[in-house]
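Undergrad: model the following, please.
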Amino acid sequence: MFVSKLIGEKRRWRQYKARTQQLPANYRAAIDAIERYLMYFGRADGAGWASMFEDLAEIFEQSAANGTLIRKIVGEDPVAFIEAFLDNYPEGGWIIRERERLVGALDRAESEAPRP
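TA: Purely as a prediction, here's the structure:
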């Protein structure tokens, strides 16, 4: 099950990359920059990543087909665009687990602290 899931996500990634390679050079440069940012600051994981990147490719494919300028897609604040885009996708399980781990560790530390 795990292997087939991993292979499926890898296949979707390759399809996404093939789609982005078909974009005009300026759109491809823009989506590459967004992709790089999402790799560092994205919140999804697994299938969430695949869906997010597929949707991103669709936005840029449609925009390129319509001749929409890149700044019309992302606006004056590209970070705000990406953050709004990310709001459409659930956070990855690893982030949720790490937040729970942080809260639990702080709760334990608080309960073990000597009382004045």
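Undergrad: all contacts plus neighbour counts: C-alpha atoms, from now on.
TA: OK.
Undergrad: next, residue 68: secondary structure please.
TA: The assignment at residue 68 comes out as coil when based on DSSP: H, G, I helix; E, B strand; the rest coil.
Undergrad: before we compare anything, build this one as well:
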Amino acid sequence: MGIHDIIEGKKQWRAHTARVKALPPDYRIVYKEMQKYVFKVGAVDLPEGNLLAGIIDFFEEGVAAGKGALEVVGDDIAAFCDDLVHSAQRT
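TA: Now for the predicted structure:
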């Protein structure tokens, strides 16, 4: 990994965190819990792209639809993450 790759990775991460910060508070809280869970199980990058970026896309759609975070993911965040990781691994 060269210096260019490191710089590009940092730019992408900053853009990612800016998207998280733009979410409403309830979504940010749920996202942080999901991020911890995904980091713990080691499923950050799956074959079909970045799981965390997909979560933000999904959350932005929920915000646009006027739904709260728990309306989108349900009450059991860990179970939602498990289902998400398992379905992403199958693709």
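Undergrad: superposed, what's their TM-score?
TA: These two chains, once laid on top of each other, score a TM-score of 0.76 by TM-score structural alignment, normalised by the length of the second structure; 87 aligned residues with a C-alpha RMSD of 2.3 Å.
Undergrad: relative to residue 72 of the first structure, how far out is the residue most central in space within the first structure?
TA: The geometric centre of the first structure, computed from its C-alpha atoms, lies nearest to residue 42 (C-alpha atoms, centre = their mean), at 3.9 Å. Counting by C-alpha to C-alpha, to the nearest Å, the separation of residue 42 of the first structure from residue 72 of the first structure is 22 Å.
Undergrad: okay, buried residues for the helix ranked longest in the second structure please.
TA: The helix of greatest length in the second structure, counted in residues with DSSP state H as the criterion, is given as helix 3-21. For helix 3-21 of the second structure, a neighbour-count test (16 or more other C-alpha atoms under 10 Å) marks residue 20 as buried.
Undergrad: what helices or strands is it leaning on?
TA: helix 25-41, helix 51-64 (3 or more C-alpha pairs under 8 Å, 6 or more residues apart in numbering; DSSP states H and E).
Undergrad: for residue 9 of the second structure, which of those is the nearest?
TA: Each of those was checked against residue 9 of the second structure via C-alpha to C-alpha, and the shortest separation belongs to helix 51-64, namely 13.5 Å.
Undergrad: and the closest one, which stretch of the first structure?
TA: Across the first structure, the stretch matching helix 51-64 of the second structure (TM-score structural alignment) is residues 52-65.
Undergrad: which residues does the matching stretch contact?
TA: Counting by C-alpha atoms under 8 Å, 6 or more residues apart in numbering, the neighbours of stretch 52-65 of the first structure from elsewhere in the structure are 13, 16, 19-20, 23-24, 27, 31, 35, 44, 69, 73, 86, 89.
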